[in-house]
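> task: produce atomic coordinates for the following.
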Amino acid sequence: MPLPELDDGMHIVEALMSVGPMGSAGMGPSVVTWPEIESWHRSTCSSLKPHELSLLRELSAEYLGQWLEAKDRNCASPELIKPLAVDAKRLALHIKNLLRG
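The predicted model follows:
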């Protein structure tokens, strides 16, 4: 069975930034909650599939973890930079080749 065509996944990152990469709890930042994701999904009429919505929550947890680690001045910032179109195509091809084994 052939593998599906892959894109660079930036639509997921853009969705995360639209939802907000972190939520807010009483004592500080938190992972974006399911109700927040569901509300965003409904209010924006997003076309994300259920597994992509799950990925948003996982990415939020990773973003928060990196954000907390970044308080150490020797740690890299959790910035997200959209790759150039040429790099995105090369990255998609690289991922596809890795999945083929």
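
> could you use CA atoms for every contact and neighbour count after this?
Noted.

> what are the ranges of the strands in this structure?
23-25, 28-30 (DSSP state E).

> quick check: Cys55 vs Val13, distance?
One correction, residue 55 is Leu, not Cys. Plainly put, Leu55 is 10 Å away from Val13 if you go by C-alpha to C-alpha, to the nearest Å.

> for those two, indicate the residue with more neighbours.
Val13 (19 against 15; other C-alpha atoms under 10 Å).

> please provide the structure for the following sequence as well, for comparison with the first:
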Amino acid sequence: MAWLHATPKPDARSRRGREEPATARLSRIDDLKRKKINPPMPPNPAPHITDWLIEMGLTEAAGMGAVPISSRELAAWQDNTSVRLAPWEARLIRELSKAYLAEGRIAESETCPPPWRAPVTQRELDIEESQLRMVLG
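Here you go, the predicted model:
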């Protein structure tokens, strides 16, 4: 999900990175929605875990930015929802939150591939081909 939520940026050392305004950029998910492409998703063997993570908020706000979900936040969520997490589930949710933050930072590079492989659809091929035709003539 972090790869989809990231807003790709060109390398700051490139001419395009220096000249292109940052306000014109879309996140990958917004770009896919604009192109009417369903985002590719990897298989999820434990959807209840990711649902809980999303419900908790994926990350927490801190003084200098986002941080992984804390044990205190996990405990508060359990108290508020009356859901009792097994110790392995709580550890996994914290690890997923850490991984989300790490991937989000890596995924800001516009050349960062998705962390999973998904089959390319015909619609994606058609869009890429039309963009190439516009550029190359």
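
> so which of the strands of the first structure gets nearest Pro78 of the first structure?
Among the strands of the first structure, strand 28-30 comes nearest to Pro78 of the first structure, with 14.5 Å by C-alpha to C-alpha.

> can you check which part of the second structure that closest one sits on?
Mapped onto the second structure using TM-score structural alignment, strand 28-30 of the first structure spans residues 65-67.

> contacts for that stretch?
Residues outside stretch 65-67 of the second structure that contact it (C-alpha atoms under 8 Å, 6 or more residues apart in numbering) are 59-61, 98, 101.

> compare those residues and tell me which is most surrounded.
For the contacts of stretch 65-67 of the second structure, neighbours were counted by other C-alpha under 10 Å; the highest total belongs to Thr59, with 21 neighbours.

> doesn't Glu73 make contact with it?
No. Look at Thr59 of the second structure against Glu73 with C-alpha atoms under 8 Å: they stay out of range, at 9.8 Å.

> circling back to that earlier point, looking at the strands of the first structure, which is closest to Ala85 of the first structure?
Judged by C-alpha to C-alpha, the one of the strands of the first structure that comes nearest to Ala85 of the first structure is strand 23-25, at 30.6 Å.
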